[in-house]
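Trainee: predicted model, plus sequence, below.
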Amino acid sequence: MRKLLAAEFAIWTKPLGSVTEADAMVFNKDVRATLINYLLLYDQIIIPTQNFLVVPVLRLVLGEEAFDYLLSSKVIVLARVAHSFGYAGGGSGLIFYTVGAGPKSATGINLAYLSYLQVDKAIDQVLEVTLPVSTADRKKQLAKILNDNVVQVSTEKLGNEVISETYADIRSSATFKEYFGLRNKGRPLSDLLGIKKDQVRMYAPEIQNDEAPEIDSVLRVAFQNWILGIAGACDALEITGGPLSQDVLNSKVKRYNLLGKGDQAFTEMQSISGVPDIGKGFAMDEISIQQIIKLRESKEAVQFRKWLERAPVGETVNETLERFVASLGPSLVDKLPLKILRFFVTTGAGLLLPIAGGTVGGPAGALAGRAASTSLSAVNTFLFSKWFPRQSPKLFLQQLKVEHQKASQTKAPLVPPPSRKRSR
């Protein structure tokens, strides 16, 4: 099963902007397109969450019926992490913590506390204060779907791993050693300068701390390990959307496919086969979520995901596309030198349009143009052959093209207003 941790859909608890971020995601066409492509590319999409603010986003983007179906069938899974992490003074260093209401706190719903409530209470509150507005019966139905299908990540185990991994990453990096040695030479990583004994700094990348940039660096590395830890807890071998730096990931890349290029390769493969980008089609209201689900569950889509799953760990976009071109069947492209094949792949036009002879200098340009033109008819002829291999992704891409053409005259409903009903 292809599992993806889609970290770009996580709306983390932070001092400023969590709800505003949720609102913005609803109308972001790139976000909508990416979500749809992930539905076609992966068997399961895991979205990490603290506060469940992604719930109104998914309801508004997908619609109620599709939301219920995709969560109930565990195509989309919410992985709940109920703690946050920070850096404490007085030699404590990295810590995990929760926040709760004090004896004098105001009563009522407070979105800032959603991250630390029990799952059922957090779900009830997010349904109460966000759009779409729901009846009492609908809230009960949604609460049951969410409670039954949320995965809770063990914070105690995750916290210990994040702390140890973060310190190990910093100590083993020559870049980090040099940076931390400028002001904190000889000091333990748990007792850096720039914080008082009674202070705790939470991870908030949108707020710059000029007095203790090293502490911010520790928190950034910890956040990367936090994402990796959530992926590991959910058995997700692919991660997208996390701010993962090469310095931190060099020692981890053998365990995870962290390139996050699958969606890009999929879009380029659609282009190569003359298929409009289906994710963008959905974002532009040219294809409905019902048609997307139909495509996702087709035999061709299942075979396509299995084909992608066979990709070696760390495969690049070009390598994915080369495997795709090879799977299309006999054509002159398959017989070209690798250098020419790479040129076709990266231009995204190898099986669409003849490449002008001047694009590549000398005889190679003429050969490329003739091959691209000839290969198009060769592939189209071979496509309808009864001997065409059943597991080739070409079949799925052909179906994508047909479904997109069917939907070209059907407009999906307009997206409702932003996800916030009211703030407290």
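Mentor: Alright, I've got the coordinates.
Trainee: CA atoms for contacts and neighbours, from now on please.
Mentor: OK.
Trainee: now do the SS call for Leu244.
Mentor: Three-state call for Leu244 (DSSP: H, G, I helix; E, B strand; the rest coil): coil.
Trainee: and it, how far from Asn250?
Mentor: Separation of Leu244 from Asn250 (Cα to Cα, to the nearest Å) stands at 10 Å.
Trainee: helix/strand/coil for Ala79?
Mentor: Ala79 - assigned by three-state DSSP - is strand.
Trainee: do I have it right that it meets Ser154?
Mentor: No. Using Cα atoms under 8 Å as the test, Ala79 is too far from Ser154 to be in contact (10.2 Å).
Trainee: okay, pairing it with this:
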Amino acid sequence: MIQSQELVSDMMVNGPVYWAQLADYLLMYDQIVIPTGNLQILSVLRFMLGDDVLLELLETRTIVFARFDEWFGYIGNAGVVSFKFMGGPEKKHTAPNLATSHCLPLDEAIEVMFITTNPLSTREIRQKYKSLLLTHTAQLATTPIMEAARLEAYRDIENSPYLQHMLSIRNGGRPLNYLKGSKSNTVTTFNPHVRRGNDTPPEIWAILSVMFENLLLSIGGKTEVGELTGDTATLSVLQAKGQRLGYSPHGRESFAQLQQVSGVPDLGLAFASKQLSARQIIELRQSKHAQSFRDWLAEGNPSSTAQETLQRYVESVGKPSLVESLPAKLLRFATTTTWGALEPVSGAVVAAADSFLLSKWFPGTSPRLFMRQAKVVTTNSPVIRPPQQKGRDRNALCSCGSEKKYKHCCG
């Protein structure tokens, strides 16, 4: 967690899946709440969206950071514990540290983030960010959230036959606070973006993984979000537990299937491949049809699967007749679900799907109106030249204001 912090940012900036996720979230949700400790994610968003777009999203509270100021780990005689990096007076003159800024006051954490991350910023841009972050960041009461997450994680493990079986094989029935391989003078920390190291016992890593997902659930509850999502590495517990509590991790899967059956190129992948710019994604997001589409998504059951959302989409379109053509994939799905029961369609007609047409629209609110608009945007967009990611010039003046070269100051 403490070493090589920049690898996490590099992975996201260079990984198209994260670009695609961001674009999808902006189109699917009215507001995106991002939990963070050290605000490192801000540098990633700056690379992906550009300062103009990101500042606009922060100002309108489309993106909100939910900030915690503690982290957690495992100690051999105490189990899962939360902690802060406490720096005494002797630490005041050390170089800014992105890892320990989890535990700094918000204004100091913002300064450390700008000093230690790319891209570079002007003093004016930096001040705009700081002003917005100080007023729009949700400061979480971390201690009770961490304690609730720890208790829930222990309950999850105690009620899991699989995890109990794994623990008993190597630990001989030891309590969760005294697992094999743990030491009383060592804290094993957790990073959801990296794989377990060979020196970390699998049982301890399993406990910390469950703790992390319960932390996400606790933060989601405190910020009153309607859906929790993330990458596959952070959804193993939420797949089962999250649905039980009313959260759904299937949002992006549903969105991908809706685009596919509607003949719309994947919007997230178009953004990741630079076919769509951040500004085009925002303009599409701000359209009337996009808002109607998000409202339609929100009307569904929060725990719906992707297939259930897709079926609801088909039902909202209406029965086929002779008005407008349907993509073949949408028609084939429809004839095996809703429409098949209303009006049997022969295999020959399904094969000639392009001749089928829509008759009944939900005026001004049909989710298909947004899909048609999205298709026009992607069809008419040229390929955009990818932004060049450049490292920090170590001979340039440091951005902390010391008037020293970066390599002699914070670098």
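Mentor: Great, that's in hand. Computed from a predicted structure; not experimentally measured.
Trainee: quick one on the thing from earlier: which of Leu244 and Asn250 of structure 1 has more residues huddled nearby?
Mentor: Leu244 (19 against 11; other Cα atoms under 10 Å).
Trainee: show me the contacts for the more buried one.
Mentor: Contact analysis of Leu244 of structure 1 by Cα atoms under 8 Å, 6 or more residues apart in numbering lists Gln224.
Trainee: how close does the lengthiest helix in structure 2 sit to structure 1?
Mentor: Secondary structure assigned by DSSP state H gives helix 202-222 as the longest helix of structure 2. Once fitted to structure 1, helix 202-222 of structure 2 is off its aligned match by 1.6 Å on average (mean Cα distance after the TM-score superposition for structure 1).
Trainee: which residue is nearest the middle of structure 1?
Mentor: For structure 1, the residue nearest the mean C-alpha position is Ala6 (2.7 Å; Cα atoms, centre = their mean).
Trainee: that one and Gly262 of structure 1, how far apart?
Mentor: For Ala6 of structure 1 relative to Gly262 of structure 1 (Cα to Cα), the value is 12 Å.
Trainee: so the residue nearest to the centre of structure 1 is in contact with Tyr42, correct?
Mentor: No. Counting by Cα under 8 Å, Ala6 of structure 1 stays clear of Tyr42, with 10.6 Å between them.
Trainee: how about the contacts made by the residue nearest to the centre of structure 1?
Mentor: Contacts of Ala6 of structure 1 (Cα under 8 Å, 6+ apart): Ile45, Ile46, Ile47, Pro48, Ile239, Thr240, Gly241.
Trainee: any idea how many residues pack against the fifth one?
Mentor: The one in question is Ile239 of structure 1. What Ile239 of structure 1 shows, counting by other Cα under 10 Å, is a neighbour count of 23.
Trainee: that one maps to what in structure 2?
Mentor: Under the alignment (TM-score structural alignment), Ile239 of structure 1 maps onto Leu228 of structure 2.
Trainee: alignment lookup: Val325 of structure 1 to structure 2.
Mentor: Val325 of structure 1 maps onto Val314 in structure 2, by TM-score structural alignment.
Trainee: hmm, Thr338 and its match touching each other?
Mentor: Yes. Using Cα under 8 Å, Val314 of structure 2 is in contact with Thr338, at 7.3 Å.
Trainee: look at the two and report which has more neighbours.
Mentor: Val314 (23 against 16).
Trainee: quick one, strands of the stretch 201-350 of structure 2?
Mentor: 320-325 (DSSP state E, counting those that start in this stretch).
Trainee: helices of that one, start to end?
Mentor: Using DSSP state H, counting those that start in this stretch, the helices assigned to the stretch 201-350 of structure 2 run over residues 202-222, 243-244, 251-261, 267-272, 278-285, 288-299, 306-317, 328-335, 338-342, 347-351.
Trainee: okay, those helices, which one's buried deepest?
Mentor: Mean neighbour count, computed with mean count of other Cα atoms under 10 Å, is highest for helix 267-272 among the helices of the stretch 201-350 of structure 2, reaching a mean of 23.
Trainee: cheers, nothing more for now.
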